[in-house]
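[1] predicted model and sequence follow; I will ask about them next.
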Amino acid sequence: MTEQELKTLTDEALIEKGKKAKTYAIINAVMIGVFVGVAIFSTYKKGMGFFTVFPLFFVFILLKSGQEYKVIERELKERNPR
């Protein structure tokens, strides 16, 4: 979601989106931990291979998708600077 679309939302809708984004951020953090753990375990057991690189690819995707949470948080702070 772009910043322009966020500016058109009402305060209540933005707060609701912020709650959902926070939940997704926690889920992403857990998934990133699992993928990194699988990559480390795979490297330890069998050395570098497919199961080392493949989970790290998903970590990259999850990190990119987590940018929306930061944009929503920034917009919330701009509207209510407490």
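    Now that the structure is in, tell me what you want to look at. Numbers count the residues shown, from 1 in each chain.
[2] alpha carbons only for contacts and neighbour counts from here, please
    Will do.
[3] surely Ile72 touches Leu6?
    Yes: counting by Cα atoms under 8 Å, Ile72 does reach Leu6; the two are 7.4 Å apart.
[4] so which bits of the top helix by length along the chain are buried?
    Counting residues, the longest helix in the chain under DSSP state H turns out to be helix 11-46. By neighbour count on 16 or more other Cα atoms under 10 Å, the buried set for helix 11-46 is 14-15, 17-18, 21-22, 24-25, 28-29, 32, 35-36, 38-40, 42-43.
[5] put this beside the first:
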Amino acid sequence: MKPESLSQLTDQELEIKLKSLKNNKIIDATLIGLSFGIVCYALINKGLGLFSILPIIFAYIVLRNSKNNKLLENEIQKEMNSRIIK
């Protein structure tokens, strides 16, 4: 989301967006933990194979997306703080 579009949102919409980003953190952490659990299980039972590589790739994608969400969360916080000051 671009900063121009953040300035067009109302305060309530920004709060809703921020709350959904915080919920996404929990979901992302759960998915990453589940992925690494699957990797450990697959490595112990079957060794290195397709089922041990795919969850690692999936966890990387989730991590990369969560970094983008963190940047968006910071931009929303800055926008909310600038509205309070004005």
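    Structure received. These numbers come from a predicted model, not from an experiment.
[6] do you know the score for how well these two fit?
    Here the TM-score for the pair of chains, by TM-score structural alignment, normalised by the length of the first structure, is 0.81; 81 aligned residues with a Cα RMSD of 1.8 Å.
[7] any idea how far the residue nearest the centre of the second structure is from Glu73 of the second structure?
    Closest to where the C-alpha atoms of the second structure average out (Cα atoms, centre = their mean) is Ser66, at 2.7 Å. Distance of Ser66 of the second structure to Glu73 of the second structure, computed by Cα to Cα, to the nearest Å: 10 Å.
[8] Gln8 of the second structure and Leu14 of the second structure: what is the separation?
    Distance from Gln8 of the second structure to Leu14 of the second structure, by Cα to Cα: 10 Å.
[9] for Gly33 of the second structure, same thing?
    29 Å.
[10] do Leu43 of the second structure as well
    From Leu43 of the second structure to Leu14 of the second structure the distance is 43 Å (Cα to Cα).
[11] what's the mean gap between stretch 24-44 of the first structure and the aligned bit of the second structure?
    Here the mean offset of stretch 24-44 of the first structure against the second structure after fitting is 0.8 Å, by mean Cα distance after the TM-score superposition for the first structure.
[12] give me the contact list for that stretch.
    48-49, 51-53, 55-56, 58-59, 62-63, 66, 69 (Cα atoms under 8 Å, 6 or more residues apart in numbering).
[13] list buried members of these by neighbour count.
    The buried subset of the contacts of stretch 24-44 of the first structure (16+ other Cα under 10 Å) comprises Phe51, Thr52, Pro55, Leu56, Val59, Leu62, Gly66, Tyr69.
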